[in-house]
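K.L.:
What shape does this take:
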Amino acid sequence: MNIEVIMAAYNNPETMALVLDGYLRQGDSEFSLCIADDGSDGRIRKLVDDYCEKGLSLRYIWQEDDGFRKARVVNEAIATSSAEYLILTDNDCIPAVHFVRDHKRWARPGQFVAGRRVDTKLSLARRLLARETPISRLDSFGFLVWQAVAGGLKRAEIALRPPERLAEMWARRPMALLGANIGVWREDILAINGFDTQFQGYGGEEVDLEWRLKAYGLRSRPARGRACLYHIYHPERTVTDTARVMLEQKRQKGRYVTPYGIFSLEMEEEVQSKNAT
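P.N.:
This next block holds a predicted model:
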């Protein structure tokens, strides 16, 4: 299976360096990375060049900074990818050492993968960023339990790797899609025209994507105990009221192929015709 990780990025080079270190140490190195940059300054491009020299297979897409337009730049990355299977994530989430391998094993035709992340609290995030605690410590069962008890991690159980049969049973419980950890066949996300670029500003685009993938006929496959990410702490953001209103309006229209996605707006009539059949 040909896999590409598409990582949405916006500045934050110190955290992103930790994230790229996580991809350097993957147990399965048969993947490529695309950095989908929503208008960062030159530090992110330099980081990409540095990690290319370290051995990561990287390509880079940049768009001008004009507010939060993650959906647009990720769509460009999807459109230009040559991979069969895509893992969508963010540049503040460190992958566990089995992250890519787990996504490969979890992928099924007719399904998309809803992964999860462990949240680091401020104290542990500071130690990771200062390199006082190496990211390899996140591989340790004992360290995870200790940090969960000490208050350094939230939802640490997501990172524990039960036997595969137990993980399969755990995965039967429904779980909402999280934008930082999505696995999807490229042909499936192209079929619904990618993310809806009308969502500008934080939040909404992943929820919209999930209901459209389901309306297209796909099933969600939760990944608990597998394909884990470690989210580096930052103050929590909330979905805007505008995004909530847009979500409801779009659901009422019932179009799972958005006219505001990867295809150009000139194709809107053709897209709408597909929805009607």
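K.L.:
From here on, just use CA atoms for contacts and neighbour counts.
P.N.:
Fine.
K.L.:
residue boundaries of the helices in the stretch 1-150 of the chain?
P.N.:
13-24, 42-53, 70-80, 99-106, 122-129, 141-150 (DSSP state H, counting those that start in this stretch).
K.L.:
For the second one, give me every contacting residue.
P.N.:
It refers to helix 42-53. 10-13, 17, 20, 35, 58, 60 (CA atoms under 8 Å, 6 or more residues apart in numbering).
K.L.:
just to revisit the earlier point, so for G194, which of the helices of the stretch 1-150 of the chain sits nearest?
P.N.:
helix 70-80 (6.0 Å; CA to CA).
K.L.:
Mind putting the helices of the stretch 1-150 of the chain into CSV with distance to P174 and mean neighbour count?
P.N.:
Conversion of the helices of the stretch 1-150 of the chain to CSV gives the following (distance: least, CA to CA, whole Å; neighbours: other CA atoms under 10 Å):
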stretch, distance to P174, mean neighbour count
helix 13-24, 28, 20
helix 42-53, 36, 15
helix 70-80, 25, 22
helix 99-106, 15, 20
helix 122-129, 29, 16
helix 141-150, 24, 14
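K.L.:
To check against the first, give me the structure of this:
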Amino acid sequence: MQHPDISIIISTYNSEAWLEKVMWSYEAQTFKNFEMVIADDGSKQPTLDLIEKMKSLVSYPIIHVWHEDNGFQKSQILNKAILACNSAYILMSDGDCMAREDFLQVHINERETGYFLSGGYFMLPMPISEVITKEDIISQQCFQLDWLKSKGLKSSFKNNKLTAKGFKSQLLNTVTPTNASWNGHNASGWKSDILAINGFDERMQYGGQDRELGERLFNYGIKSKQIRYSAICLHLDHPRGYKTKASIDKNLAIRATTKKENLKWTDFGIKKA
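P.N.:
From the prediction side, this is the model:
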């Protein structure tokens, strides 16, 4: 294969039913010159079996980066995945976020030297998450508002995320009050910039390690662009058993230091001090 234009890092942990849907969503992408790097935080055999199976079913290359399960160590496995990427440009998303067919094309079109891109996601309730099939993904009907409403989706302003196109999506990107932060489920940037700040801070467990990476990118001089109404992914529902107050508080303290001291580099990242 030619050199990929973009590497997609997908983080996962023991949720192969959702990961399979996500992998099919990348098979349906209109932009084809990419590789997928799966950042696997210690999944068991069913996930490993799924990835082996999918390698022969999809048209894009898959690199599986895995380490032993040692609790929630997403920052560690993401740093390993960053090093495994063969492209100069990296998009990060999660194994529970299905990408609409134009997702990669939007990231490719909007990428720019000196910037990272900040997207959002559209939350699906559990009953809809469960009924989506491979056929629904390949046909893209699961991204259609009418189809989702037929499965029980309620009306909401947020539904504009699914229907906004062209000028309307650009307008909503401009007026949204949400910060254009680095969001681990939908953000992309240059590998050289991520390496220049030493990747993720591996002291950080659940809660905000993606934001902290973005805050160091800002300190390094990188700006961000808002694409939450144009780069669309559907977030499949799941319980969050690893969310603890202790990990959130610890991470907030690390982020406060990053801000106060204007830190660009972490000593707890890809390269160890």
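K.L.:
hmm, back to that, Throw the contacts of helix 42-53 of structure 1 into JSON lines and include distance to K250 of structure 1, thanks.
P.N.:
Shown next, in JSON lines, are the contacts of helix 42-53 of structure 1 (distance: CA to CA, whole Å):
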{"residue": "Y10", "distance to K250 of structure 1": "27"}
{"residue": "N11", "distance to K250 of structure 1": "31"}
{"residue": "N12", "distance to K250 of structure 1": "32"}
{"residue": "P13", "distance to K250 of structure 1": "35"}
{"residue": "A17", "distance to K250 of structure 1": "37"}
{"residue": "L20", "distance to K250 of structure 1": "36"}
{"residue": "I35", "distance to K250 of structure 1": "29"}
{"residue": "L58", "distance to K250 of structure 1": "35"}
{"residue": "Y60", "distance to K250 of structure 1": "31"}
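K.L.:
who's in contact with the closest residue to T244 of structure 2 other than its chain neighbours?
P.N.:
Spatial nearest neighbour of T244 of structure 2, excluding adjacent residues (CA to CA, 6 or more residues apart in numbering): Y206 at 7.6 Å. Contact partners of Y206 of structure 2, counting by CA under 8 Å, 6+ apart, are 72, 74, 242-244, 247-248.
K.L.:
Next: Y229 of structure 2.
P.N.:
119-120, 160-162, 164, 169-170, 172-173.
K.L.:
Can you find the partner of it in structure 1?
P.N.:
Mapped onto structure 1 by TM-score structural alignment, Y229 of structure 2 lines up with G225.
K.L.:
and if you look at M98 of structure 2?
P.N.:
Per TM-score structural alignment, M98 of structure 2 is aligned with I94.
K.L.:
Without its sequence neighbours, what residue ends up closest to the residue nearest the centre of structure 1?
P.N.:
Centroid check for structure 1 by CA atoms, centre = their mean gives T89 as the closest residue, at 2.1 Å. Distance criterion CA to CA, 6+ apart; nearest residue to T89 of structure 1, sequence neighbours excluded, is A180 at 4.1 Å.
K.L.:
which residues of the stretch 151-273 of structure 2 fall in helices?
P.N.:
Ranges of helices in the stretch 151-273 of structure 2, per DSSP H, counting those that start in this stretch, are 160-163, 166-175, 191-196, 209-220, 245-260.
K.L.:
Identify whichever of the ones you listed lies nearest to L83 of structure 2.
P.N.:
Here helix 191-196 is closest among the helices of the stretch 151-273 of structure 2 (CA to CA), at 8.8 Å.
K.L.:
mean shift of the closest one relative to structure 1?
P.N.:
When structure 1 is superposed, helix 191-196 of structure 2 averages 0.8 Å from its matched positions, counting by mean CA distance after the TM-score superposition for structure 1.
K.L.:
Structure 1: matching residues for that helix?
P.N.:
Counting by TM-score structural alignment, helix 191-196 of structure 2 corresponds to 186-191 in structure 1.
K.L.:
Name the residues of the matching stretch that are buried.
P.N.:
186, 188-190 (16 or more other CA atoms under 10 Å).
K.L.:
Quick one: residues contacting the counterpart of H238 of structure 2 in structure 1.
P.N.:
Here H238 of structure 2 is matched to H234 in structure 1, going by TM-score structural alignment. Contacts for H234 of structure 1 were tallied using CA under 8 Å, 6+ apart; they are L122.
K.L.:
and K134 of structure 2, how many residues sit next to it?
P.N.:
16 (other CA atoms under 10 Å).
K.L.:
cool, and T120 of structure 1?
P.N.:
T120 of structure 1: 24 neighbours (other CA under 10 Å).
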